[in-house]
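Chemist: I'd like to go over a predicted model; first the sequence, then the structure.
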Amino acid sequence: MYLNRQLVKILEDLGVPAENFLELENQMVEQIRRITESPLNAAIFLETNRVGISTKMPFIFRFLDELNLSFGGDSFLSHVVEISVLSQLRDVKYRSRISVEQGVTLYGIMDETGFLEEGEIYCTFERPGEKGKLKKCVLVGKNVVVTRSPALHPGDIQKARAVNILPSGSPLRALSNVVVFSQKGQRDLPSQLSGGDLDGDLYNIIFDERLIPPNIHPPADYNAVPPMDIGRPVSQRDITEFFVKFMETDQLGRISTIHMQLADRAPTGTLDPNCKKLAEMASTAVDFSKTGIPVDMSQCPRHDMIRPDFMATSPHVTVQRSGVAFDEHDDDDDNDAVEALDPDLRSFRYYESEHVLGRLYRAIDEKKIFEDMHRHIQSDHRVSAGVDVMTQVWMHVTRETALIQWEAYKPLAREIREMYESNLLDVMYDFSMHSRYPLTEIEVFGGNIVGRNSGSTNRRIRERTIEMSKRFESDTAFIVQRIVQGDDGDHDEALARSVACMAIGMTEQSRFGNMFGTLQSWKYFAAAVCLQQVEVFKDKYDPFW
C-alpha cells in the first residue's frame, strides 16, 4: 500500500515521529536510484508499477539483462525508464505517495459467521513466494492500523486486533485478499473510517510498527443527511439537472486543499476544530451524489493566501528527443486562462513548513536525483563501448529463427505497423492537455503524462493519464492479437509474423510523425512481441531445439 499526505498528517498528529516517515521515504528513493543499476532492476520496477505492460517492455528489459546489455546504450529505452522514474519521484515529493511494504490495501467484507469479536479483523492477502508463486498470508497482531481514503478527520485512523484463531472448517479460511470486519459492537469499524461501508470500499491495513500511532482519536460521528425527496418518480430531466448541479457544486477538492493548509498551521494539526469542521464538510461533499444535498461553503473556516512550501506546484517538465528536461522558467502563454481567474489559484505565498510533510517535501531534490541517475546510466562501460542494443537483439532473433520463412509476411507487417502508428498518433493528440502540443511518443508509450503544464500534483492530469493508458493498452492488445493470430486465427505462423514485424521496424523508417519527429517505438514493441514468440516456439519444440 501507499501513504498519502492526508494519512501522513493524521499519523503525525497522533504521535508517529517524523523520522519514521523520512526513513520510509529514504528507502523508497534508494529503491528508485537502484533502477538504473541493471536492466533487471528496470524490468522489476516497470512490472511493479504496471508501466509498459501492454507493450511488453519489462520482457525486453529482462532479455537485455540475459544478454548483458545496458539499456543506457539506447536513447529510447533510456527515456522510457527516465519518464517512469520521474513520475515516481514526483509522486513521492508532491503527493507523499510512499510505499509501505508492511501494509496492504484490501476490499472489506463482513464476518457472516459471527466469530470475530468487537475490534477484531481477519486479514488475508497474497504475497510473492518462492519461484514467483503467490503465497497466502494471514495477518496476526494486537495493534494494526485500519483506515481508508479520503481521511481528513483524526478519527479516520483506528486500531484493530488481527486474529487467525478460527474454528476448524470456518468458511473464513477460504477467503483471500480481503479484510473481514466483525459484526459485533455498538458501531461497526468501517463506518468509523470516514463513513466507510462494505459495498466495495477499499481499506488500508498497516502493520509496520513505525507507523502505529501511540494515540487514537474518537471517530467522527456526523448526523446522517437525509436524501432529497422530490415526491415523484425521477425523470431524465431530473438526472440531467442533478448532474449539472453536481458539477457546479463539487467542492471536495477545494475543501481538502484548505484542510491541508490549515492543518499545517494549527498547533494541534488535524485535531484543530477548524480542521474537524472541514472534515465534516468533506463528508457532506462526498455524500452529495447520494443525498443531493450540496455542502454549504459559507461555513468554511477563514483562510488566506499563505501556504506551506509542500503545496507549491511542481516545476514544468518537457519531454524531448534528447530526454526529459526541467524548465527553469514557466511559459506564461501556457497558463490555463480559466484557472487564472480562480481566486483560490492566484497570488499564493509559501513558507517553510516545520512539520513532517514539509520535511518530506524538501528531502527530495527531483532534478538532482534525476540527473545523478542519468549520469549513472551513461557511465556504464557497455554504453561507452558503443554497442547498439537493438542491433544485438536483432542478431539474436535472426540466429534463433534462421529456419523460419518470414519474408512473405512483410506486407502484412507494414499494414500492422501502419495501424499501430496511426493509433499512437491519435492517442498523442486526443489526450494532450494543451491545444498546441500533442503528447510525446515517450509519454504515451511509457504511460505517463509529465510534459508541459502536467505536474503530478494536478488531479486532472492523473485522471487523463489513466484514460490514456487504458486506450493505448486496448489498441496495443489488438495489435498483438493481429501479430500472434493473424487475420484468420492462425497461431502456427505467429513467430514468422512477429519476425517480419521486427524486421520492418529495424530496416524501414516510419512514414508517420509530427513536430517531435518520426515515430520510433514500433521496433521496440515488435521486438518485445517477437522475443516472446521465440520463447513460445522454443518451449513448444524444446526436444528438437
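Modeler: Received, thanks.
Chemist: When you work out contacts or count neighbours from here on, use the C-alpha atoms and nothing else.
Modeler: Fine.
Chemist: Please point out which parts of the helix ranked longest in the chain sit buried.
Modeler: Secondary structure of the chain read by DSSP state H shows that its longest helix is helix 459-485. For helix 459-485, a neighbour-count test (16 or more other C-alpha atoms under 10 Å) marks 461-462, 464-465, 468-469, 471-473, 475-476, 479-480, 482-485 as buried.
Chemist: again, but for stretch 110-118
Modeler: So stretch 110-118, judged by 16+ other C-alpha under 10 Å, has buried residues 110-111, 115-116, 118.
Chemist: how far does that stretch stretch from start to finish?
Modeler: 12 Å (C-alpha to C-alpha, to the nearest Å).
Chemist: rewinding a little: the longest helix of the chain - contacts with which helices or strands?
Modeler: Applying 3 or more C-alpha pairs under 8 Å, 6 or more residues apart in numbering; DSSP states H and E, we find helix 459-485 packed against helix 410-430, helix 441-446, helix 494-507.
Chemist: what would the buried residues of stretch 110-118 look like in a markdown table with secondary structure and distance to residue 152?
Modeler: As requested, the buried residues of stretch 110-118 are exported to a markdown table (DSSP: H, G, I helix; E, B strand; the rest coil; distance: C-alpha to C-alpha, whole Å):
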| residue | secondary structure | distance to residue 152 |
| --- | --- | --- |
| 110 | strand | 24 |
| 111 | coil | 27 |
| 115 | coil | 32 |
| 116 | coil | 28 |
| 118 | coil | 24 |
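Chemist: Presented hereafter is structure B, for comparison with structure A:
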Amino acid sequence: MDIFIENIPSNATREQLKIAIANIIHGPEYRVHSPTPMNLDITIFRKPRKNGTKCGVVTLPSVAVANQFLATHGPSSTQSIFVGLRLLFKRSNKPPRSNIVEEVRRMPYIDPRIVEEQELRSQELLSHQVKIACLQFGWECRDNVFSVEWEKSQADGVLGDMVYNDERREFRIYMDGTDRVHIAVIHIAQIASVGSNVDGTHPVICFSLRQPPTFESDSPRHTSEGLGQNLIEKLLGLNLFDIKPPKRRRHAFFHQSHASTAMYTSSAIRIVCKSRADLQTFRSLCGEAHVRLDNSVPSAEYRRLFSEEVQTQFTEWLKTLSWKIAFQLESIVRKLLADPTELLLCRGRIERMISDEGEPYMIAFLRYFATPLTAWFWYDEEEDEDRPFAGSVDELFAQCASSFVLPTKKALRPAAIDPDNLFDCLHVTISPTRMQLDGPYPERSNRVMRSYPHNHDSFLRVSFVEESKLQIRLDPEVDGRAFIKARFGNFLHEGLIIGGRKFNFLAYSQSALKEHAVWFVKDFITPEGVPVTAQSIIASLGDFTRPDPQLVYCPARYAARISQAFTATDSSTEVEAEEIFRDEDILDPTGRWNFTDGVGTISREMAIAVWKELRKKRRKARRSTTYPRAFQVRFQGSKGMLSVDHRLEGKVITLRPSMIKFEAPESTNIEIARAFDKPGPFYLNRPLIMILEQLGVPYETFEALQDRAVRDAQNAVRSLARGARLLEAYGLGASFKLTSVMLSLDKMGIDPPTDDVFYQRMMDFAVNHVLRELKHHARIPVKDAWNLVGVADIHGYLNEGEVFIHVVPTDGQQPFFFEGQTLITRSPTIHPGDVQVARAIGAPPPDSPFANETLRNCVVFSTKGSRPLPACLGGGDLDGDVYCATMLPELRPRTTYEPARYTPALKKLLDRPSTMHDVADFVTEYLYSDSLGLIAIQWLLIADQSTQGIFDNDCMLLSDLHSDAVDYPKNGNPVSLQRIPKLKMRAKPDWNAPETVTSLDPSKYYQSQRAIGRLFRAIDLPAVHVINDAEREQRRRLRRTGQNANPDLDEIINNFHAADPLEDDEVTVAVYERVMDFIAAGRHDDDLISELWELFQQYTSQLHSICTSHTLSNKRGAMLTEEEVIIGTIVAKCSQPRKRKDLMSTMRERTATLAQEVGLQIEGDEGTLPYKSLERAWVAYRIANLEDDRFGARSFGWVALGEVFDAIKKIEESEGYF
C-alpha cells in the first residue's frame, strides 16, 4: 500500500527517508507482521512545491502495515518523523504500482548505510592504483623463464596503472595512448596463478591466465567513469535495454603493435611496477579480492619466440608440407602446446619421418604427440613421483617417435566410417583474441560433403565464441557490434589463412547458425581434375530463383535455402523421376492456413527400401521387425516430412508445394535427416511448468514428478539394473552402451562394484548430472508422455480438434492407442495458447484408413477446421516438428487459452539479387543481433515477477517478439533490443542465479513462489568433490602414459599370458566364467593380442583428443576426465548452460562414433563367426584390465565388455537358446 508524504525538504534523500521510516516499522510492535525487518520503497517526486518542499510516496508491504503506521503517524496522530522538517503522512489516493509492491514484498530490507559503505569501499579500492613502469606480454617457457614477446615502457617511468574493481571482480590495466586509453581487463576467474616479488631491482607482478584478458580502449575522460552507480544498475538489469552510444571499444589485442603476437602471448602478463610501494598496494588488493598470491616470479628474457621472422619461417615451412600435416602442426602451436621455434627444431625429424613412413603415419603420430605435450603442463609439486619429461620438445619428439607404432590400416580407417554418412571434419574455433584448431573428428555428412568424397579435408567448420568458449555476449558499455564486424566479420568477408592456405566463407546449416558456426572451404581440384571454389559449390546446388523469383532478394532466406544442402543427413536410396509425384497442399477455405505444411507421403515399399538401406550402412544397428512410418528428408530442393500412405503402390514419394524451396533436379538421392522409428521420452521444463501452473495444474503435480525423479537418481547406485535405467532415462552412457552392459551384468547376479573407484565416480557424475538438470532446468521426466513427430491426416478422416496416436514403446511396454482428452504442446512454449487439449480417437475403427496403416509413433493431426492445430502450438508445422502428447489427467490444464496468431514478420529485402557477400553481412549481424535466448529468459523472469504471471501484457508482447526472433534467420529482420520489455524489478528470482554462484545475494535474488522456484529450492546438489580426485588421477595416468607411451610388445604379451583372470575382481571373474561356457578362454594367439593392443593405443589417442577439445576451460592442457566422457556429461559449472549442453552433444556424437568404430574392430571383419568375435572381445577386455592404470583403459574395457555380451547373444540365438 502507498502512503503519501508531504513536507519533504528539498535536500533530503531517499536513503534518509528510508532509514527514518524503517526505524518505525522495524520496531517490536510491527513484528506481528513479519519476524524479519520489512522492506519498503521511497519515491520522491522531482517537482518541488511553491514553498520549496517536495512530495513523495512510501510503499509498504501490506495494507495492515500501512494502517498501523497511519494510526500512529497519520494526519490525526501525535507521533512525528523528522528529516530536517516534520514529514506529513496520509493515505494515497492512487493505487500502488504493482511491480513496486511485489519488489517490497519479495526483497529483504537492506540498510542504505550498508549499501553506501559497500559503494565507498568499492570507490576506495578503485583509488588504490598500482603504477606501471613497463607492461609485457609473453610466453611461459618450460625452464621457468618468461619470454618477453611484446612490451611498452615509458621514458618518465610511468606507463599507466592497474586498479581493482570489486563490483566487477576484475583487475583493469590502463595505458595512456595519444588519443585513446588502452585497457586490459582480467577477471578474477581467469587467473590461474599470480606472483609478485622483486626480480633483481625491479618490483614485478606476473599473471598466468586461463584465457586472454578482454582488450578495450576508451577516451581518456572515461577511464574511471560509469563504474559506480551506473554499473550497479547494469548488473541489476535496469538499463539492459536502454540503448546508448557505448563509451568503450573492444579489440583483439592490447595495442596495435601487439596484434601480431596477441593470439599466442596474451595469457602471460608481466608488469614492472614503478616502485616497491606499488607491489605492496597490489598485494593488498589481492587480499581484498581473495586471490592467492605466490611470492615467486620467473626471470625474463627476450627470446623472440613469436617474432615476425619466426612466424614467417614457420608458415613458409607449413606451405611445403601437405595440408593435413600442416593443420596438425599449426594446431599444436594454436593450442599453446609448443612455440614455433620448438617445432622448427623438430623439422628435420618430421621431414625424415614423412619421407620414411609416409603422410598417414605422420598425421597419426602428431595427433598422438599432443598427449605428452599436454601432460607437460600438469606438473604439481604434490605429485613428485610423476614429474613430467624434463627435456626439450625435440627430445620428447625423439622419445615418442622411437616407441610409436603405426596402427594397422584397419585401425587408421575403422570399418564403422561410412563415407556416405560420416566424414572426418576439421574444426576451427575463433575467439576475440585466439584461434584454435581441432580434429579431424567423424561427423554426420551432408549433401555437399557427399559430392566431394575425396576432398573433405578442404572444408572447415568454423565457430565464433568468446574466450571462455561461451556464446558471444555484448556488454552494453562496449561497442560490441563494431568489434564483431571487425573481428569475426573480417574472416567472413576476407577469409582465414591456416597452414599457409586460404579458406573462404561457404555457407551454414540452420542448426549450426544457432551455435554461431559456419562452413569455410579452400579451393581444390577433384580427382577428375575439376577445379572447385566456394562460388562453384553454391552454383552447383540448384536454381534459387525457382519457384520463388523473390527468394534471392532476401539474403537470410537465400542463405536458409542454401543451408538445406548442409543439413546433416544420411544417404538412403536413389529415386527415379517417374517415382516422384506432385500433390497439392490441403488449405483452409480462406487459403491462409496450410494443413499439410511441410509434409508429403511415401509408399510402404519405398519406406522399407529407405530403412533397409539405412540399416545396411549401420552394421551395429539394433534389430528391427518393422520400419519407420515417417522420415524427415532433404530431396533435391525440397525439405520436410514423408509419412507412409498405404494407398501408394511401388516405390513412390509425393511432394507438395510447401516442401519445394528451390529447384535442384540433378540430385536423385533421398537424404534422411531423421527416421522416426521410436517414440521420444518427454521431459517437463521451466517455461512449460510456468504455463501449466497458471492454467490450473497444481504445484503438487510437479512436486510428485520431481520427487520420483530424485528417488530414482539416489537409488541408482543400489543395483546395476537401477543404474542402467537411470542412464537410459537421461540419455547417459549411450555412446558406450552402458545400459545394455550393466543390465547384462545384473542378470549375471553381479552387484555394483563398490570398491571400483572409476565406477563410483562414473555414477557420481551421472547422479550429479540428473540432479543438476532437475534443479537448474526443471527437466523432469514424465512417464506415459511422449515426444512424437507430427503428420497430417491426408485421408480427411479426423474431425477438427481430433488426433490419432499409436505409440509403440521400445522398453517392453505394450503398444497402445491414445483415447480421450490429450494434452498437446510443442517446445518451446512461451504463450498460454501453446498448450492445447485435443481428443484422441483411440483404436482405429475397422472402416477407417488408420486400420490399414496406424502411422505408429506419430501424432496424426486433422486437416479439417478453421486453423491447423500445429500452427496453434508455437507456430508449429509438419516439416519435422515434434509434439508432446500425454493423457495424464493430472497434467491436463484446467482451462485453455486462445492460441497466438503468429503473424509472419516482413522479409528484409535488397533491391538486387543477394550475393554471398550479403550472406556474410547477415551472419555478422546475426552474431550480435541473435536475441532469441534473451527474449525467452526475459519472458520467464517477468512471468515470475508479475502478479499477472504469463498473462502480463509484457509477457504477451514477448511471445510475439519470440516468434519474430525464431523467424529472424529466415527473414533477416532482427528484433530490436529496444522493443524488449524491462523487468518489473531489479531483483531476479532465485532460480535464475547462475549455477556458478554459490551464495545468493539477497539484494539481487528473491525466493520465487512460482512452481519453478519451489522445485528449484527442493533440490540440494551434492558437492562433486570427486571431480578433483578424478582429474588428479587422470593427470598421473597421462603422465605415466607419456613417459612409457608404447611399452615393449613382448612385455605386453608376456603379462597377458602370465595373468590369471580368476585372481581379478568380481566382475572379471564372473565374465570369465561366462565366456568359458562358450570358448576356451586360456591361451590366445600373440598376433591377436598384438592387433588388439594396437587398437587400444589408437583408441586412447582419439579419446584424448575428444577430451581436450570438449572442455569448458580454455586453460592450456585442460581436458575432460574419462569418467565424464563415458557417462556423456561435463561436471564443470557454467554460466551459460546452453554452451555446456552443445559441448556435451558433440562430445557424445564423437564418442559414439569412436566406440562404434572400436566395437566393430573388436568384433572382426564382416563374416567373422560369433565364437571368434567372443574370443576377440575377451582378449580386448583383458588388455583393458591389465593396463587399467593407463588413460582410456577403463572405457575401452566397457566397449569390449559390450562386445562380449553381443557375441554371446549371437551364439545363443544361432543355437536356438531363444
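Modeler: Ah, there it is. Note that the structure is a prediction, hence the values are computed from the model and not measured.
Chemist: all strands for the first structure, in order.
Modeler: Assigned by DSSP state E, the strands in the first structure fall at 103-110, 120-128, 134-138, 141-147, 157-162, 178-181, 202-206, 306-308, 317-320, 323-326, 349-351, 513-514, 517-518.
Chemist: which position in the second structure aligns with residue 30 of the first structure?
Modeler: Using TM-score structural alignment, the partner of residue 30 of the first structure in the second structure is residue 711.
Chemist: measure its match to residue 682 of the second structure for me?
Modeler: Relative to residue 682 of the second structure, residue 711 of the second structure is positioned 18 Å away (C-alpha to C-alpha).
Chemist: With residue 890 of the second structure instead?
Modeler: Separation of residue 890 of the second structure from residue 682 of the second structure (C-alpha to C-alpha): 15 Å.
Chemist: Who has more neighbours out of the two?
Modeler: residue 682 (21 against 12; other C-alpha atoms under 10 Å).
Chemist: Apart from its chain neighbours, what residue comes closest to that one?
Modeler: Leaving aside its sequence neighbours, residue 682 of the second structure sits nearest to residue 786 (C-alpha to C-alpha, 6 or more residues apart in numbering; 5.0 Å).
Chemist: for residue 105 of the first structure, same thing?
Modeler: The shortest distance from residue 105 of the first structure to any non-neighbouring residue, by C-alpha to C-alpha, 6+ apart, is to residue 204 (4.5 Å).
Chemist: How about residue 286 of the first structure?
Modeler: In this structure, residue 286 of the first structure finds its nearest non-sequential neighbour in residue 252, 6.9 Å apart by C-alpha to C-alpha, 6+ apart.
Chemist: for residue 739 of the second structure, same thing?
Modeler: Leaving out its chain neighbours, the residue that sits closest to residue 739 of the second structure by C-alpha to C-alpha, 6+ apart is residue 724, at 4.4 Å.
Chemist: what do we get in the first structure for that neighbour?
Modeler: Under the alignment (TM-score structural alignment), residue 724 of the second structure maps onto residue 43.
Chemist: circling back: compared with the second structure, how much does the longest helix of the first structure deviate?
Modeler: Following superposition, helix 459-485 of the first structure is found to deviate from the second structure by 0.6 Å on average (mean C-alpha distance after the TM-score superposition for the first structure).
Chemist: residues in the second structure matched by that helix, start to end?
Modeler: Alignment of helix 459-485 of the first structure against the second structure: residues 1138-1164, by TM-score structural alignment.
Chemist: how far does the matching stretch sit from the chain's center?
Modeler: Computed by C-alpha atoms, centre = their mean, to the nearest Å, the chain-centroid distance of stretch 1138-1164 of the second structure equals 16 Å.
Chemist: about what we covered before: for burial, what's the neighbour tally of the residue nearest to residue 105 of the first structure?
Modeler: Neighbours of residue 204 of the first structure under the rule other C-alpha under 10 Å: 21.
Chemist: Translate it into the numbering of the second structure.
Modeler: Counting by TM-score structural alignment, residue 204 of the first structure lines up with residue 884 in the second structure.
Chemist: where's that match relative to residue 682 of the second structure, distance?
Modeler: Separation of residue 884 of the second structure from residue 682 of the second structure (C-alpha to C-alpha): 7 Å.
Chemist: cool, residue 891 of the second structure as well?
Modeler: Where residue 682 of the second structure is concerned, residue 891 of the second structure sits at a distance of 13 Å (C-alpha to C-alpha).
Chemist: now do residue 317 of the second structure
Modeler: As defined by C-alpha to C-alpha, residue 317 of the second structure lies at a distance of 54 Å from residue 682 of the second structure.
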